[in-house]
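S.K.: model this:
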Amino acid sequence: MKRSLVLQPLSREHHQALVFSKRLHALADLPEQNQLKEWNEFRLILSDALLSHFDEEEHYFMHELGVKADNSLLKRMMEDHQAMRAYMNSGEVSQLHQFADLLKAHVRFEERELFPWLEKEFSLT
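M.R.: Have a look, this model is predicted:
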């Protein structure tokens, strides 16, 4: 699917997020004694990439495009972002599979629902 020029950089970052999701599943399947060490190292990479991505989307969609805070698609995006921020801030490794699944579902939601709606609603090219 051809993505609008303004959303292409975010879509490319979504591909990386899917790679991160696979890595999270792999971490969750490690022996318990290795999980925390690996998670703490990987969490720095994730935080750097995902937090800036979340901030960029939130700023662009709300402040530059003017999507209203009560929009159901924007609400879903914000709820997902908040949940993933909580996962990244947690030192808990028992929920890595859930985090990985949320990240994957979130990327699919944005690519299949949110981005097409934004392109149509705001005539993004």
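
S.K.: could you use CA atoms for every contact and neighbour count after this?
M.R.: Noted.

S.K.: what about stretch 110-125, distance to the chain center?
M.R.: In terms of CA atoms, centre = their mean, to the nearest Å, the centre of stretch 110-125 is set 17 Å apart from its chain centre.

S.K.: start and end of that stretch, how far apart?
M.R.: This stretch, stretch 110-125, spans 17 Å end to end (CA to CA, to the nearest Å).

S.K.: would you do the same for the sequence below? I want to compare the two.
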Amino acid sequence: MEKKKPIKRHEALKPLSRQHHFGLLFSWKLRKGFGKNIEIERIQKYAKWFYEHEIKPHFKDEEKYLFPIMEEGNELVERALKEHRRIKRLFHDTKDPEKSLHRLEEELDAHIRFEERVLFNEIQKVATEAQLEKIEEIHSELEKTPDYSDPFWD
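M.R.: Prediction:
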């Protein structure tokens, strides 16, 4: 079996990649919660907290600083923006929270893997040093997200 080489990430993009790691961890925590038959309300409460503290600022940063590096109408950026909209809807869906959380767990995971394996690599190829410095400057001011108070996944 062929072993994949780790992706060499530019220093400026590492904070966003680290946030992606937390997104993958979020999906894992949802899976653990479902596997332990945790009440949907508890999982939903965590998802709302995660959206406010992690997803919302992360999407905002990507859309404001990272995606504009690519040419207007770039199909990879268009795909990412479409996925952002779908993921936001899943976080806010109250009609069938259990179904939405299951879909969210899968779609967020797939979205992060697309951004990490495809989109970020393309952005790295075309970004100027000045653009990367600006991204690095913005992320040097990031505050640590507080820990969530109900670790149902343990």
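
S.K.: superposed, what's their TM-score?
M.R.: With the length set by TM-score structural alignment, normalised by the length of the first structure, the two chains reach a TM-score of 0.85; 122 aligned residues with a CA RMSD of 2.0 Å.

S.K.: element containing Ser21 of the first structure?
M.R.: Take DSSP states H and E as the rule and Ser21 of the first structure turns out to sit in helix 8-28.

S.K.: helix, strand, or coil at Glu92 of the first structure?
M.R.: coil (DSSP: H, G, I helix; E, B strand; the rest coil).

S.K.: which residues are in contact with it?
M.R.: Leu36 (CA atoms under 8 Å, 6 or more residues apart in numbering).

S.K.: at 10 Å instead, please
M.R.: When contacts are counted by CA atoms under 10 Å, 6 or more residues apart in numbering, Glu92 of the first structure is found next to Gln35, Leu36, Trp39, Asn40.

S.K.: go on, Ala49 of the first structure?
M.R.: Shown here is Ala49 of the first structure, whose contacts under the criterion CA under 10 Å, 6+ apart are Glu13, Gln16, Ala17, Phe20, Arg43.

S.K.: with Arg86 of the second structure instead?
M.R.: Ala80, His92, Leu104, Glu107, Leu108.

S.K.: now do the same for it: its match in the first structure.
M.R.: Taking TM-score structural alignment, the alignment pairs Arg86 of the second structure with Ala83 from the first structure.

S.K.: over to Leu16 of the second structure?
M.R.: Checking TM-score structural alignment: Leu16 of the second structure goes with Leu10.

S.K.: please consider this matter closed, and thank you.
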